[in-house]
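A.B. asks: coords please:
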Amino acid sequence: MRNEDNHFRILRLLEANPQLPQRAISRELGISLGAVNYCLKALAQKGYLKVKNFHASDNKRQYAYILTPAGLAQKASLTKRFLHRKLEEFELLKAEIRALEQEQEQQPDPSRTAGDIYKEFEGS
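C.D. replies: Below you'll find the model as predicted:
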């Protein structure tokens, strides 16, 4: 998965649930915990996320990831590019399916045996 896709999906998850732990993000997106950590640091360094400790939490390693105005704008931009890429992939997939269906229609009937074909050949 591309870094841009990871960033988009992480921003999307955190907008809905800023207190989501990194392990939950990792499970949800199917990417490694290290990749999540790397992306979160990159997003914070770019100013797209603010990382805050929970003051009321007993677990001092639990954070809230708040999207900044720049983060919301970046998410909107990434959403547009993500959607455009997925629509292109969808169109390519539909074209490939059509080509396979046409190819399948041109294939000989698989229920015919070699003997049937030979009899047809002898009869002509």
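
A.B. asks: okay, CA-based contacts and neighbour counts for the rest of this
C.D. replies: OK.

A.B. asks: which residues in the chain form strands?
C.D. replies: Ranges of strands within the chain are 49-53, 63-67, based on DSSP state E.

A.B. asks: Deepest-packed of those strands, please.
C.D. replies: Counting by mean count of other CA atoms under 10 Å, strand 63-67 has the highest mean neighbour count of the strands of the chain, with a mean of 20.

A.B. asks: next up, for comparison:
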Amino acid sequence: MLTDEYRYKILKLVELRPEITQRELAEVLGISLGKANFCLQALMAVGVLKVSNFRNSKNKLAYMYLLTPKGVEEKAKVTVRFLRNKMHEYELLKLEIDALVNEVAQSNQKNLIDNNG
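C.D. replies: So this is what the prediction gives:
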């Protein structure tokens, strides 16, 4: 399944570097080449990305990934969803950090009392 996180990151990378190779995409995302290919194929299948050939002196023939008009719209939607999810994760993490800070403070206070008492 193609998560919003991967969808967002792939669309962002492709928009910034349409000539990015699948290998480079996989490396940047920290995923396998096969998963990068799967993700790109999935995005092309729903009409969000299209691929075209272009000549490149290094690779003789390479591919360029382009966002379709539907892809531009999808990128905007997925960006909002991705941001919303990250903000929710941040709030949960902040609560957990606050609880841990309080736990450490209480433990230190108890140790101080035990050592001086």
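
A.B. asks: what packs against the helix ranked longest in the first structure?
C.D. replies: Identified as the longest helix of the first structure according to DSSP state H is helix 69-106. Applying 3 or more CA pairs under 8 Å, 6 or more residues apart in numbering; DSSP states H and E, we find helix 69-106 of the first structure packed against helix 3-16.

A.B. asks: Give me the mean deviation of the helix it packs on from the second structure.
C.D. replies: Taken over the aligned residues, the distance from helix 3-16 of the first structure to the second structure averages 0.9 Å (mean CA distance after the TM-score superposition for the first structure).

A.B. asks: Onto which residues of the second structure does the longest helix of the first structure map?
C.D. replies: Alignment of helix 69-106 of the first structure against the second structure: residues 69-106, by TM-score structural alignment.

A.B. asks: Surely residue 62 of the first structure is in contact with residue 54?
C.D. replies: Yes. Because the distance of 6.2 Å satisfies CA atoms under 8 Å, residue 62 of the first structure is recorded as touching residue 54.

A.B. asks: the more surrounded of those two?
C.D. replies: residue 62 (17 against 14; other CA atoms under 10 Å).

A.B. asks: Distance of that one relative to residue 20 of the first structure?
C.D. replies: 9 Å (CA to CA, to the nearest Å).

A.B. asks: same question, residue 9 of the first structure
C.D. replies: Distance from residue 9 of the first structure to residue 20 of the first structure, by CA to CA: 13 Å.

A.B. asks: related to what we said a few turns ago, of all the strands of the first structure, which one comes closest to residue 97 of the first structure?
C.D. replies: strand 63-67 (39.8 Å; CA to CA).

A.B. asks: Quick one: residues in contact with the closest one.
C.D. replies: For strand 63-67 of the first structure, the surrounding residues in contact (CA atoms under 8 Å, 6 or more residues apart in numbering) are 11, 14-15, 18-21, 48-54.

A.B. asks: With stretch 38-46 of the second structure instead?
C.D. replies: Under CA under 8 Å, 6+ apart, the answer for stretch 38-46 of the second structure is 2, 7, 49-51.

A.B. asks: Can you add distance to residue 106 of the second structure and give these back as JSON lines?
C.D. replies: What follows is the contacts of stretch 38-46 of the second structure, written out as JSON lines (distance: CA to CA, whole Å):
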{"residue": "2", "distance to residue 106 of the second structure": "43"}
{"residue": "7", "distance to residue 106 of the second structure": "43"}
{"residue": "49", "distance to residue 106 of the second structure": "54"}
{"residue": "50", "distance to residue 106 of the second structure": "57"}
{"residue": "51", "distance to residue 106 of the second structure": "59"}
